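Asks: model this:
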Amino acid sequence: MRTLVLFFKYIIGAVLGSIVLFLLFREALLAYTVIIVEQDLSSIKLIMKESSAYREQCVQKFTDITDSNALAGTQLRFIDSTTYNVEAVCSFHDRDPLFIKSRTLPQFATKVPGSSGVFLSTENSYKGNFQITIFGRKHTFAVEYTRPTTSSSSTALTSQSPATSCSGWGYTCCDSITGVPSGDTPGTRAIDCPTSCFAQCSNRPTVLAFRTDPPSDPATQTVVVPQSARVVTFSYAIGLSTGKPGEVQIDFGDGKQETSAELQGTFTHEYTCAGSSCTFRAVLNATDDRGISSPTSRGTQITVIVQ
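Replies: Sure, this is the predicted structure:
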């Protein structure tokens, strides 16, 4: 019995010791991360004070600016959740900055989505922040920069973020054909996907195949059936990258629908035509368990002509 008690004490001690070591490791890693990021934040402030070299580079690189207004500012710009660049930004060329240095955050450290970094302007003062997280422990880098002013200059305050890619914000480019966007969007447009950068992107069900028997013309997505044989069999296949199967529905185009819970299968339908020729449009739609529907496209519609 005593041996068992000692064993459990050892286990509890080992667990508590591991937790303490983990917390110490996390705090040490966070402290190191804070030091190196703060150094780079200080460097972009220093560049603002000693900017002559970068003004000259801007004038040499771009012919549409002069020395007096060559430099728009400096920035610490994230290009993804773990890597950022320190850059000087020439006037009117924020998407083609002068590269100064790049740094990858220490292992296990990532930027919290919702910010692309810090941009210090030669025209305005700055006050903003971004966050880094390590194993759930967050640290906020609060950045303030006061632009040197004269009696006639502006004292406006901005929290402008650097122009960067969608992943630099910690977000995702969401293709409306294959995904459904949701959540926040960047305060300024993402460079790589200006209108489709979102915090989340849920994948849609995809119609992999939609065919008929008798076969439809693949060029026109049209099938012609005689009045004497008005039965058409529709075969389909649905793909799901995420989510679970929900419902597959076909609208036959004559006011009738049918549903199935299978991702692959067939629907058979008999059309009625009172005249010499009738045209119907069958449309296939799939919905997953989250209620997200497949996109409607040319491949999800088939024209049926009965004549």
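Asks: Please make it C-alpha for all contacts and neighbour counts, starting now.
Replies: OK.
Asks: Which strands or helices does the strand or helix carrying Ala31 pack on?
Replies: Under the criterion of DSSP states H and E, Ala31 resides in helix 2-49. Using 3 or more C-alpha pairs under 8 Å, 6 or more residues apart in numbering; DSSP states H and E as the contact test, the elements touching helix 2-49 are strand 71-78, strand 83-90, strand 117-121, strand 137-145.
Asks: That one versus strand 83-90: what angle between them?
Replies: With axes from the mean of the first three to the mean of the last three C-alpha atoms, to 10 degrees defining the directions, helix 2-49 sits at 10 degrees from strand 83-90.
Asks: Same list (the helices and strands packed on helix 2-49) but as TSV, adding distance to Pro245 and mean neighbour count.
Replies: TSV is the format used below for the helices and strands packed on helix 2-49 (distance: least, C-alpha to C-alpha, whole Å; neighbours: other C-alpha atoms under 10 Å):
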stretch	distance to Pro245	mean neighbour count
strand 71-78	38	26
strand 83-90	38	23
strand 117-121	40	27
strand 137-145	37	15
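Asks: Need these in CSV (columns: distance to Glu56).
Replies: Output for these, formatted as CSV (distance: least, C-alpha to C-alpha, whole Å):
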stretch, distance to Glu56
strand 71-78, 9
strand 83-90, 10
strand 117-121, 17
strand 137-145, 23
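Asks: Out of the ones you listed, the one nearest Pro106 is which?
Replies: strand 83-90 (9.6 Å; C-alpha to C-alpha).
Asks: just checking, what packs against whichever helix or strand comes after that closest one?
Replies: Downstream of strand 83-90, the first helix or strand assigned by DSSP H and E is strand 98-104. With contacts defined as 3+ C-alpha pairs under 8 Å, 6+ apart, strand 98-104 has these neighbours: strand 83-90.
Asks: To compare against the first, here's the next sequence to fold:
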Amino acid sequence: MRILKFFFFSMLWILGLGLLAFLFGREILLALESNIIKNDYNSLLNKNYAAACTNQFSYSQDYWTQIKFTSDKEYNLEVVCSDFATSPIVLSSKKMLPLVSKASFGSGFIINDQKLPSFIELEVLGRNLYIYTDAQKIYSNYLSKPDFDYDQGPLSSCEAHNYQCCSLDVQSGLGEQLTSVNDCPKSCYESCLFRPSILLFNSQPALDETTRTIEVLSGETISFSYVLGNGKNDVFSGQISRDEETSWLQKLQAIFSRQKVEENDGIALPVEVNIDFGDGETWQSASLQDSVDHSYICQTKTCYFQVKISAKDVQGVLSVDNELAKMIVKVNR
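Replies: Predicted structure coming up:
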């Protein structure tokens, strides 16, 4: 009995100490990273970098400095010369402490004469800290940030704003679109959703795969069949870039983080599939694969009909429109 009591109380002590280490560890990481960013900001604010522009571009010019996030974990300290705003001078590149990430929209801080307020939100295992600037002074707050009209920060990548570059050939952008980014201005959205994809659209009698044309006699029955992709596994292999491997730190963060899930498991079911036979008749299905019979009547020597298949998921996202989703039916009388 004593052994059981000892074991029980030992486990309680271990759990209690583990919980305290977890809670204090979060606060320490946030405090350390906050101080690092504040020191970087004040360093940029207090130093003169006019010589950097002269050395880089051979003549003196106005400049400003900035802390620019390039991802949710990395940022640069930069000098931006006014005549070469698209070619900032990188003073140093930094990576935040383990488990610390940026969880907000803003891409960093610009230090110039306009003195616009900016903010970022740091996150460690569900604990958040706001870092914001006002009149070129930098502050931090655990509870909230002041109600200012915040600037979005330096021109940076889509990822730096906690948005995603969508592959519009196979994905649809969801939420607000952000065009003021330097990597994917036409496809930067809050999140991405896989579009339904027609993997197979065939007929029996078989069509010519090169011209996607099928030839039949008037009144002859054609069996159309399709297979709809769901965006999972290797259906889109090679079309969408993915991270090689997720580290254990990233997995641990994902458990506590409130951030959006970056990868989508597939299209939102149920789907609505529509086949337009080209002769005024249509057919609908709610299955990922199905088949239907149809016959054509031609009143002249030869008739041509274009058959189209499309799909829409429950969120209204339309399928990819490509040549695989179409075929021509040549009907001879």
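Asks: How close are the two chains, by TM-score?
Replies: Here the TM-score for the pair of chains, by TM-score structural alignment, normalised by the length of the first structure, is 0.82; 286 aligned residues with a C-alpha RMSD of 2.7 Å.
Asks: wait, which of the helices and strands packed on helix 2-49 of the first structure is closest to Ser43 of the first structure?
Replies: strand 83-90 (8.4 Å).
Asks: Can you say which helix or strand has the closest residue to Tyr145 of the first structure other than its chain neighbours in it?
Replies: Nearest residue to Tyr145 of the first structure, sequence neighbours excluded (C-alpha to C-alpha, 6 or more residues apart in numbering): Tyr126, at 4.9 Å. Assigned by DSSP H and E, Tyr126 of the first structure belongs to strand 125-134.
Asks: Give me the contacts around stretch 242-249 of the first structure.
Replies: Stretch 242-249 of the first structure is contacted from outside by 203, 257-263, 284-291, using C-alpha atoms under 8 Å, 6 or more residues apart in numbering.
Asks: from the chain's centre, how far out does it sit?
Replies: Computed by C-alpha atoms, centre = their mean, to the nearest Å, the chain-centroid distance of stretch 242-249 of the first structure equals 23 Å.
Asks: Kindly report the same for stretch 72-86 of the second structure.
Replies: On the basis of C-alpha atoms, centre = their mean, stretch 72-86 of the second structure sits 23 Å off its chain's mean C-alpha point.
Asks: What is the end-to-end distance of that stretch?
Replies: 21 Å (C-alpha to C-alpha, to the nearest Å).
Asks: Repeat that for stretch 44-59 of the first structure.
Replies: 20 Å.
Asks: What is the strand holding Tyr126 of the first structure packed up against?
Replies: Short answer (3+ C-alpha pairs under 8 Å, 6+ apart): strand 125-134 of the first structure packs on strand 109-111, strand 117-121, strand 137-145, strand 157-158.
Asks: Find out how far it is from the centre of the chain, if you would.
Replies: 20 Å.
Asks: Look at Ser167 of the first structure and tell me its secondary structure.
Replies: helix (DSSP: H, G, I helix; E, B strand; the rest coil).
Asks: For the closest residue to Asp208 of the second structure other than its chain neighbours, I want the exact helix or strand it lies within.
Replies: Excluding the flanking residues, the one nearest Asp208 of the second structure by C-alpha to C-alpha, 6+ apart is Ile214, at 6.2 Å. Element membership of Ile214 of the second structure, judged by DSSP H and E, is strand 213-217.
Asks: Find the helix or strand that the equivalent of Gln107 of the first structure over in the second structure is a member of.
Replies: Residue correspondence to the second structure (TM-score structural alignment): Gln107 of the first structure is matched to Pro98. If you go by DSSP H and E, Pro98 of the second structure is not part of any helix or strand.
Asks: I'd guessed Val59 of the first structure sits against Thr66; true?
Replies: Yes - between Val59 of the first structure and Thr66 a contact is recorded at 6.1 Å, counting by C-alpha atoms under 8 Å.
Asks: Compare those two (neighbour count), which wins?
Replies: Val59 (19 against 15; other C-alpha atoms under 10 Å).
Asks: Show me what that one lines up with in the second structure.
Replies: Per TM-score structural alignment, Val59 of the first structure is aligned with Phe57.
Asks: what do you get for Asp192 of the first structure?
Replies: In the second structure, the residue matched to Asp192 of the first structure (TM-score structural alignment) is Asp183.
Asks: Can you tell me how far that match is from Lys95 of the second structure?
Replies: According to C-alpha to C-alpha, Asp183 of the second structure and Lys95 of the second structure sit 20 Å apart.
Asks: Doesn't the match of Asp192 of the first structure lie inside a helix?
Replies: No - checked against three-state DSSP, Asp183 of the second structure lies outside a helix; its state is coil.
Asks: count of neighbours near it?
Replies: 14.
Asks: which ones are touching it?
Replies: Applying C-alpha under 8 Å, 6+ apart, we find Asp183 of the second structure in contact with 156-158.
Asks: Please apply the same query to Glu215 of the second structure.
Replies: When contacts are counted by C-alpha under 8 Å, 6+ apart, Glu215 of the second structure touches 207, 329-332.
Asks: how close does it get to Leu4 of the second structure?
Replies: Distance check for Glu215 of the second structure against Leu4 of the second structure: by C-alpha to C-alpha, it reads 82 Å.
Asks: With Ser107 of the second structure instead?
Replies: According to C-alpha to C-alpha, Ser107 of the second structure and Leu4 of the second structure sit 54 Å apart.
Asks: which one of those two has more residues nearby?
Replies: Taking other C-alpha under 10 Å, Ser107 of the second structure and Leu4 do not tie; Ser107 has more neighbours (29 against 9).
Asks: The more buried one touches Cys158, doesn't it?
Replies: No - counting by C-alpha under 8 Å, Ser107 of the second structure sits too far from Cys158 to count as a contact (9.2 Å).
Asks: quick revisit: any idea what the residue nearest to Tyr145 of the first structure aligns with in the second structure?
Replies: Matched by TM-score structural alignment, Tyr126 of the first structure corresponds to Leu116 in the second structure.
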